[in-house]
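> the following comprises the amino acid sequence and a computationally predicted model.
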Amino acid sequence: MSLCQRILTRHGLRASPAVMKTTSTSISSTQFRQMHSSKSVATTTTQALLAEFERRSNTIPKPPESRENPMIGIAPAARENVGQKRFADFNLNGRVFVVTGGARGLGLSLAEALAETGGNVYCFDRQPEAGPQWGEASRRAEEYGGSLHYRQQDVQDSEGIDRNIAEIADKHQRLDGIIAAAGVQHLAPAMEWTREEANRMMDINYTGLMMTATSAARQMFKYKCHGSMCFIASMSGSVANKGLLSPVYNSSKAAVVQLARNLAMEWSPIRKDGTGGIRVNCISPGHILTPMVLKNFEEVPGLREKWESENMMGRLAETSEFKGAALFLLSNASSFMTGNNLVIDGGHTAW
């Protein structure tokens, strides 16, 4: 339904078929005025509708112009002595991050990467407690100058996400970025999906991720932190997985990749007040040996062997093999990278 049609409906009016056809495409305010100049619509109502149309047309939000708001100051200055400090671009000492889906598996491994390089990392997950690997991960983080903290938080609870992220940012007077790794999987032929099942998966994998990102962005804007966000998408957002019927999951991951592009466009430029400067990228992993994938192997006999034969390396990934990519994207090492999708799949999508 077009904007004009929505305005008409709101006022209890109906347009002729010809008008409906015209309003299915973009129209100018002059065309709008002409369409509603007939005697069937009172002059005052026409004026009110036109005013509403013009008001909304003139208040459409636009992204900042990147040419006028360049991300200056994010990359090391050319005069700096390269090599003055070993791997300085990867140093996250004192920075603050939130990782969703961080109780176990891939999310915890990525959180480790940030903490082991000095970051203060808060892991959110709907599980009451973190997984068995948490203790060792936390110990290593402290050994290397970082820290890991766990909070039970479901990404479907937007108010809770807002509250927790705001508390963390206020405590440290900063927020430098997030890794959004929370997600669920459900296997079923397309014709067997219910609306409720599809909505739930999209609510977690896409909407929950977007609400996490926007909540974090509000705090990063508040404290003028020019940081980075990493969304965990999947190669499943680019290809259909052989041997696995997961149409909604794959669609949700494709949506995540597109969301990253759009948020990068909106948040990467630095405004004149110093806000912005947030880079947004994705990692699209191939098949990883996570608890979710191991469950898939139980549900579909022979699936592991099939997947191992489908990539160039002949095996599946361990969660630890993505730590370097996460550190790269959340640190200054990727200072000229935004709006991109880093595919790490053992060559699965390359042939």
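In hand now; what should we look at?
> please count neighbours and contacts with C-alpha atoms only from this point.
Noted.
> tell me where this protein has strands.
Remark: strands assigned in the chain by DSSP state E are 96-100, 120-125, 147-152, 177-180, 228-232, 279-285, 341-344.
> let's have those strands in a markdown table, adding distance to Tyr206.
Output for the strands of the chain, formatted as a markdown table (distance: least, CA to CA, whole Å):
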| stretch | distance to Tyr206 |
| --- | --- |
| strand 96-100 | 13 |
| strand 120-125 | 16 |
| strand 147-152 | 19 |
| strand 177-180 | 10 |
| strand 228-232 | 10 |
| strand 279-285 | 13 |
| strand 341-344 | 16 |
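> same list (the ones you listed) but as a markdown table, adding distance to Ser309 and mean neighbour count.
Below are the strands of the chain laid out as a markdown table (distance: least, CA to CA, whole Å; neighbours: other CA atoms under 10 Å):
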| stretch | distance to Ser309 | mean neighbour count |
| --- | --- | --- |
| strand 96-100 | 31 | 28 |
| strand 120-125 | 33 | 25 |
| strand 147-152 | 37 | 20 |
| strand 177-180 | 29 | 28 |
| strand 228-232 | 24 | 27 |
| strand 279-285 | 16 | 26 |
| strand 341-344 | 16 | 19 |
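> and for Met220, the neighbour number?
By other CA atoms under 10 Å, the residues close to Met220 number 25.
> also the one 3 residues further on?
For Tyr223, the neighbour count with other CA under 10 Å is 17.
> who's the closest spatial neighbour of it, skipping the chain neighbours?
Closest residue to Tyr223 apart from its sequence neighbours, by CA to CA, 6 or more residues apart in numbering: Arg174 at 5.6 Å.
> what distance do you get for that neighbour to Gly227?
Distance, Arg174 to Gly227, by CA to CA, to the nearest Å: 10 Å.
> quick one, which of these two is more surrounded?
The neighbour count for Arg174 versus Gly227, taken as other CA under 10 Å, is higher for Gly227 (27 against 21).
> dropping in the other structure now:
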Amino acid sequence: MIALRLDIGSGSSRYRTLDGRVFVVTGGAQGLGLTMAEALVEAGGHVYCLDRQAEAAPEFYATKEQLAQHFQGSLNYRRVDVQHAKELDEVVAEIAGEHQRMDGLVAAAGVQRVTPALEYPPEKITAMMNINYGGVYLSAVSCARQMIKYKTPGAMVLIGSMSGLIANKGFTSTVYNSSKAAVIQLGRSLAMEWGKIVDGKPIRVNVLCPGNIITPMVRKNFEDDPGLREIWERENMLGRISEPHEYRGAVLFMLSDASSFMTGSHLVIDGGYTAW
């Protein structure tokens, strides 16, 4: 006889709801980070977007106003550079102190530079790694400290890329690809360290590896190399480039109780690009 599960009476919504939970989204002033933040607010979360811009992009404030009219969660902005550990720690501690909890992180801050390896300025290598890897590392550690302090086990999503798994055809960005590979390994390593870190309960850490996405950075790539878009569209199985909203479901899954047995993993959403 099959035993019935009696803890699902509230339906599948219990896996989607993030009511009252507090999240940090780095790189959340615009683009993919903002889209993910929006999804978390719609699910009931209180979301703090961190970015180094003095003011968030106009789309941030338009999104904030719209969300406030329809959802119980909240969207907030704090200026901080994820490369600066002390300032980052202070901002994250202030957020956690206000709510007496910290539930998770989306580490989406990152930069990109398309340059052949033989022409790459050495000083730019350090600059990119400091943001794309170092910033993710520091953000995860800052949030973990508060999750431990307030005894709130939770989850983190580090934004990697399919570029951390392959060498993209027509995309000469060796350092960027390497930085994303480092993020994937960081996710595994932190997951191992933090599997029982909050009084025996976990901070789950996973990596989301998107394929090509239409973002402000990518639009700049297309301006610099008009033929690049056609190459990218041709190289995946769906014949198109993704939009930021197509990753909303993934981040909700990875930060909710629906993924309670998932940690140290990377989730690839690339239209089949890496499956050829």
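Now that the structure is in, tell me what you want to look at. Quick caveat: nothing in here was measured; it's all calculated off a predicted structure.
> report the TM-score for the pair.
The TM-score (TM-score structural alignment, normalised by the length of structure 2) is 0.95; 272 aligned residues with a CA RMSD of 1.3 Å.
> longest helix in structure 1, please.
Ranked by residue count under DSSP state H, the longest helix found in structure 1 is helix 247-267.
> helices or strands next to that one in the packing?
Identification of packing neighbours for helix 247-267 of structure 1 by 3 or more CA pairs under 8 Å, 6 or more residues apart in numbering; DSSP states H and E yields helix 195-202, strand 228-232, strand 279-285.
> swap in 6 Å and give it another go.
On a contact count with 3 or more CA pairs under 6 Å, 6 or more residues apart in numbering; DSSP states H and E, helix 247-267 of structure 1 meets strand 279-285.
> what does the residue nearest to Tyr223 of structure 1 correspond to in structure 2?
For Arg174 of structure 1, the aligned position in structure 2 is Arg101, judged by TM-score structural alignment.
> how about the most centrally placed residue in structure 1, what does it touch?
The centroid of structure 1 falls nearest to Phe231 when counting by CA atoms, centre = their mean (4.6 Å). The contact partners of Phe231 of structure 1, taken as CA atoms under 6 Å, 6 or more residues apart in numbering, are 179-180, 282.
> contacts for stretch 327-340 of structure 1, please.
Under CA under 6 Å, 6+ apart, the answer for stretch 327-340 of structure 1 is 75, 89-90, 113, 228, 260-261, 264, 279-281.
> can you pull the contacts of Val280 of structure 1?
By CA under 6 Å, 6+ apart, the contact list for Val280 of structure 1 reads 228-229, 260, 264, 338-339.
> reformat those as TSV; add distance to Gly119 of structure 1.
Converted to TSV, these look like this (distance: CA to CA, whole Å):
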residue	distance to Gly119 of structure 1
Ser228	13
Met229	14
Ala260	23
Ala264	23
Thr338	21
Gly339	23
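> residues near the counterpart of Gly208 of structure 1 in structure 2, how many?
Matched by TM-score structural alignment, Gly208 of structure 1 corresponds to Gly135 in structure 2. By other CA under 10 Å, the residues close to Gly135 of structure 2 number 24.
> all helices of structure 1, in order?
So, for structure 1 - with DSSP H - the helices run 3-10, 17-22, 29-35, 43-58, 105-115, 134-143, 158-172, 195-202, 208-222, 247-267, 291-299, 303-310, 323-330.
> corresponding residues in structure 2 for the shortest one?
Aligning helix 17-22 of structure 1 against structure 2 (TM-score structural alignment) gives no matching residues.
> in that helix, what counts as buried?
Buried residues in helix 17-22 of structure 1, defined by neighbour count with 16 or more other CA atoms under 10 Å: Thr22.
> same thing with the last one?
Within helix 323-330 of structure 1, the residues that qualify as buried by neighbour count (16+ other CA under 10 Å) are 323, 325-330.
> the alignment partner in structure 1 of Met36 of structure 2 and Gly183 of structure 1, how far apart?
Structural correspondence for Met36 of structure 2 with respect to structure 1 (TM-score structural alignment): Leu110. Distance, Leu110 of structure 1 to Gly183 of structure 1, using CA to CA: 15 Å.
> now swap in Ala325 of structure 1 and tell me
Taking CA to CA, one finds Ala325 of structure 1 at 19 Å from Gly183 of structure 1.
> then Ser251 of structure 1?
Distance of Ser251 of structure 1 to Gly183 of structure 1, given as CA to CA: 13 Å.
> same thing with Met210 of structure 1?
Per CA to CA, Met210 of structure 1 is found 12 Å from Gly183 of structure 1.
> same check on Leu327 of structure 1?
20 Å.
> please apply the same query to Gln153 of structure 1.
Look at Gln153 of structure 1 and Gly183 of structure 1: by CA to CA, they are 13 Å apart.
> who's more crowded, those two?
A side-by-side neighbour count of Gln153 of structure 1 and Gly183, using other CA under 10 Å, places Gly183 first with 23 against 19.
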